[in-house]
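> Got a sequence here, can you model it:
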Amino acid sequence: MVYFIGAGPGDPELITIKGQRLIKEADVIIYAGSLVNREVLNGAKENVEIYNSAGMTLEEVLEVMRKAEAEDKTVARVHTGDPSIYGAIREQMDALDEMGIRYEVVPGVSSFVAAAAALKKEFTLPGVSQTVILTRLEGRTEVPEGEQLRSLARHGASMAIFLSVGMIDRVVEELLEGYPPDTPVAVVQKASWPDQKIVIGTLKDIAQKVKNENITKTAQIVVGDFLGNDYELSKLYDKTFSHEFRSAKE
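All right, here's what the predicted structure looks like:
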């Protein structure tokens, strides 16, 4: 059995209880060493086989899984954040299907929600935005037509941008196609790690601020008016608003 486990954004306490248990029970661990906090593997069996996939090809990862299955061993395939977001797990799962190897996916805390937590902000503020766009800037990996930042920016929604801080000038250029220049922006590097760093600005000045802090990778860019202070109060707790669990009060 192979378990794809979301290890969370960095803080080893932000992995799920289930994910932590499976890591402790695993006979073989394959973890994304370039991003996953090695402390997440604390508590693993003394004789566990550990592989760092940062330097491995897809074929090499699959061969470790195939060999483990043949030896009746349990594999923990540990990805950063939540494996469903830029985790490249579909190609692994499809290959396991072909080999007849069973697997399960255990979700984790993504860096975009860890960034919001670090900023103490809410992506979906009433009267501001009820939509969150998760995306990335086109680089060596292309994005489908219509999903370029400049197109998505025209929605004015809350946005979390992955894998793009090293191209911050291009990010800002494209965002300005839809958002006003004074739109608030925050960059959170290594959200939830001990050396977490936060930079706050607007589309007018965020690029230079990021450069001044020498942030070039492992960072979330979040943009939108949800970072501001103007919003409507939620109907959920409004005393004049009734719903299934509460009647309106005068």
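> When you work out contacts or count neighbours from here on, use the C-alpha atoms and nothing else.
Fine.
> can you pull out the helices in the protein?
17-25, 58-70, 90-99, 111-119, 149-153, 168-175, 206-212 (DSSP state H).
> what separates the first one from the chain centre, distance-wise?
What it means is helix 17-25. 20 Å (Cα atoms, centre = their mean, to the nearest Å).
> this one next, for a side-by-side:
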Amino acid sequence: MVHFVGAGPGAPDLITQRGAALLQTADCIIYAGSLVNPVLLGLAKADCTIYNSAKMTLEDVISVMRENEKNNRITVRLHTGDPCLYGAIREQMDRLDAESIPYDDTPGVSSFCGAAAALNVEYTLPSVSQTVIITRMEGRTPVPEKEKLQSLAAHGATMVIFLSIGLVDQVQQALLQGGAYTNSTPAAVVYKATWPEERIVRCTVGDLAESVHKADITKTALIVVGDFLGTQYDRSKLYDPTFTTEYRKGSKA
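Coordinates of the predicted model:
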């Protein structure tokens, strides 16, 4: 059996109980290099075989899984955050399907959740934004034409940008070209959210690139953009005493 497990954003106590239990029973762990906190590997059994997938190809990973399955060994494929985002798990699952190797998937806390917690913010504020766009800047890995950052920025929604801190100059340009954000739109960068070395840079879209360069952040950081980082929003209807719900009758204003 192969278990895909989300390791969480960095802090070792943010892995799920299920994920931790699977690590403790694994005969083999294939983990995502420097992205996964190595403290989690301390949960492994003494005789567990551990591989760093940063040094492996897809074929290498599948070969290890195949060999473990042949020998009735349990494999944990440990990905950072939640592997449903930029985890490259679909191609692994398709290979396992083709070879009739059983697997399951244990979700994890994504780094975009860790970034919100670090900033003490809510991405979806009433009257400000009810949509979160999770995306990345085109670099060596392309994005579909209709998902270019400039096009997505035209919505003015809350935006969380992965895997793009090294292209921050182009990110800033694309955000402004979208037309909905301005130089004064709030932005923030969270480096290694929930790790001991976590750092936060608060800025605006207009000084985003300058702020990142000044902070010397070049990798392992999320860029978040939008007016949810501001101070203006409407009170939620859910907890408004005048609003009637299935569980509570609203009072007159």
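> Now the TM-score, please.
After superposition, the two chains reach a TM-score (TM-score structural alignment, normalised by the length of the first structure) of 0.99; 250 aligned residues with a Cα RMSD of 0.6 Å.
> that older thread, how about the helices of the first structure, which one is nearest Gln220 of the first structure?
Gln220 of the first structure lies closest to helix 111-119 among the helices of the first structure, at 6.5 Å (Cα to Cα).
> For that closest one, buried residues please.
Residues of helix 111-119 of the first structure classed as buried: Ser111, Phe112, Val113, Ala114, Ala115, Ala116, Leu119 (neighbour count, 16 or more other Cα atoms under 10 Å).
> repeat for stretch 45-55 of the first structure
In stretch 45-55 of the first structure, counting by 16+ other Cα under 10 Å, buried: Ile50, Tyr51, Asn52, Ser53.
> next one: stretch 123-136 of the second structure
Buried residues in stretch 123-136 of the second structure, counting neighbours by 16+ other Cα under 10 Å, are found at Tyr123, Leu125, Val128, Ser129, Ile133, Thr135, Arg136.
> Now the fifth one. Nearest residue, chain neighbours left out?
With sequence-adjacent residues excluded and distances taken as Cα to Cα, 6 or more residues apart in numbering, Ile133 of the second structure is closest to Met159, at 4.7 Å.
> what about the one you found, neighbour count?
Using other Cα atoms under 10 Å, Met159 of the second structure is surrounded by 26 other residues.
> isn't it right up against Val224?
Yes. Counting by Cα atoms under 8 Å, Met159 of the second structure touches Val224, with 5.6 Å between them.
> could you pull out the strands for the first structure?
For the first structure, applying DSSP state E gives strands covering 2-6, 28-31, 49-52, 75-79, 103-106, 132-136, 158-162, 184-189, 197-202, 219-223.
> Mean per-residue distance, the fourth one versus the second structure.
What that stands for is strand 75-79 of the first structure. Strand 75-79 of the first structure differs from its equivalent in the second structure by a mean of 0.3 Å after superposition (mean Cα distance after the TM-score superposition for the first structure).
> quick one, that strand and strand 2-6 angle?
20 degrees (axes from the mean of the first three to the mean of the last three Cα atoms, to 10 degrees).
> Where does strand 75-79 of the first structure end up in the second structure?
Mapped onto the second structure using TM-score structural alignment, strand 75-79 of the first structure covers residues 75-79.
> So what touches that stretch?
1-7, 22-23, 26-32, 36, 65, 68, 87 (Cα atoms under 8 Å, 6 or more residues apart in numbering).
> just stretch 93-110 of the first structure next, same as before
Contacts of stretch 93-110 of the first structure (Cα under 8 Å, 6+ apart): 1-9, 14-16, 18-19, 62, 66, 69, 80-85.
> Ok, stretch 158-178 of the second structure next?
With Cα under 8 Å, 6+ apart, stretch 158-178 of the second structure has contacts from 112, 123-124, 129-137, 139, 149-155, 181-183, 205-206, 208-209, 212, 217-228.
> if you set the cut-off to 7 Å instead, what comes out?
112, 123, 129, 131-137, 149-151, 153-154, 181-182, 205, 208-209, 218-219, 221-226, 228 (Cα atoms under 7 Å, 6 or more residues apart in numbering).
> contacting residues for the residue nearest to Thr240 of the first structure when sequence neighbours are not counted?
Once flanking residues are discounted, Thr240 of the first structure sits nearest to Ala248: 4.7 Å by Cα to Cα, 6+ apart. By Cα under 7 Å, 6+ apart, the contact list for Ala248 of the first structure reads Lys239, Thr240, Phe241, Ser242.
> quick one: whichever residue in the second structure pairs up with Ala248 of the first structure from Phe243 of the second structure, how far?
Applying TM-score structural alignment, one finds that Ala248 of the first structure aligns to Gly250 in the second structure. Applying Cα to Cα, to the nearest Å, the value for Gly250 of the second structure to Phe243 of the second structure is 5 Å.
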